[in-house]
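Asks: Below is the sequence, then the predicted model.
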Amino acid sequence: MKTVKKYASILMILTLFVGFTSCEDDDTIFDHIVGRTWVGDLGFYVDGEPVESGITFKSNGFGQDEQWFYDWDQRAAILDVRWWIDHGDLYLDYGNRYPLLVLEAIYVDGRYLTGRLYSNNIDQGTVTLVMAD
């Protein structure tokens, strides 16, 4: 019985250690994304057509989202965005005309930024943004 408790304690400690070390901290995420443009689908539509976002994050907590139509080689819109990172979640505030977007538990792996997208607290699924060249 003592052996089982001993191994259970070790297993619990290892589980906690892996849990705490598997997420990137906010400063690391900040350093990976600032000054770069990240491209992907964040669920926006312009004139009833889906668009792809290209968000450039500035170090002052603001940025721009340049949106392009998928089927045309034409820019659809340029939106200002306020952004911040809190406990591994990326918040995108486009102002009163749009819902707050949250990419939860984001992870940056080289040229890819991945997280679970929520719009108005509704789960939109996993989203991956690709760093533009």
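Replies: That came through, no problem. Numbering: from 1, shown residues only.
Asks: alpha carbons only for contacts and neighbour counts from here, please
Replies: Fine.
Asks: can you list contacts of the longest strand along the chain?
Replies: In the chain, assigned by DSSP state E, the strand with the most residues is strand 75-86. The contact list for strand 75-86, computed with Cα atoms under 8 Å, 6 or more residues apart in numbering, reads 26, 30, 46, 51, 57, 61-69, 90-95.
Asks: going on from that strand, what's the next piece of helix or strand?
Replies: Scanning forward in sequence from strand 75-86, with DSSP states H and E defining helices and strands, the next element found is strand 89-93.
Asks: now that following strand: how far from the chain's centre is it?
Replies: For strand 89-93, the gap between its own C-alpha mean and the chain's C-alpha mean amounts to 7 Å (Cα atoms, centre = their mean, to the nearest Å).
Asks: let's bring in a second one:
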Amino acid sequence: MNNILKYTKSLFLCLSIIIGLTSCEDDETVFDRIVGYEWVGDLGFADRYGPLESGLYFDGNGFGTDAQCYYDDPNGEIIYSLPFRWVINGGILSLDYGNDYPLLEIYDVYVFGDELSGVLYVDGLRDGPITLYRY
């Protein structure tokens, strides 16, 4: 009986490690899954007329464009087009829009199908969970 309990604990430990390792994606996998697509969602941008939805396009050279429109616009007219630099390192996707904007970081980036998820940080402060959708 003692041996069975010992092996059960060992098996449980091994399974926990395997599940933990497979739930994280490496940076190259994330890179390959996001480059060349537009990812749409809420990054917290707004102007005096209301909140803006972001449409991020990632180029393979570390640059990208954020095409922003109002959520309630049925035509999806682009109001702002902001360039940004991006990098994925250690599971953190950093979006640098330059000196006029805060640094956005998405921690624990995970891409599954048409969804990119993680936890958004704005200038180092946790904002909350985020999901972007491939468009």
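Replies: Received, thanks. All values derive from a computational prediction rather than experimental measurement.
Asks: Next, the TM-score between them, please.
Replies: These two chains, once laid on top of each other, score a TM-score of 0.90 by TM-score structural alignment, normalised by the length of the first structure; 132 aligned residues with a Cα RMSD of 1.5 Å.
Asks: Now restrict the contacts of strand 75-86 of the first structure to buried residues only.
Replies: Members of the contacts of strand 75-86 of the first structure that pass the buried threshold by neighbour count (16 or more other Cα atoms under 10 Å) are listed as 26, 30, 51, 57, 63-69, 90-94.
Asks: Where does the longest strand of the first structure end up in the second structure?
Replies: Mapped onto the second structure using TM-score structural alignment, strand 75-86 of the first structure spans residues 78-89.
Asks: Which two of the buried ones among the contacts of strand 75-86 of the first structure have the greatest separation?
Replies: The span of those, defined through Cα to Cα, is set by 26 and 69 at 31.7 Å.
Asks: coming back round to it: which one among the buried ones among the contacts of strand 75-86 of the first structure gets closest to residue 103 of the first structure?
Replies: Each of those was scored against residue 103 of the first structure by Cα to Cα, and residue 90 proved nearest at 5.0 Å.
Asks: How much space separates that closest one from residue 100 of the first structure?
Replies: 11 Å (Cα to Cα, to the nearest Å).
Asks: Correct me if wrong: residue 54 of the second structure contacts residue 46.
Replies: No: with contacts counted by Cα atoms under 8 Å, residue 54 of the second structure stays clear of residue 46, the gap being 10.1 Å.
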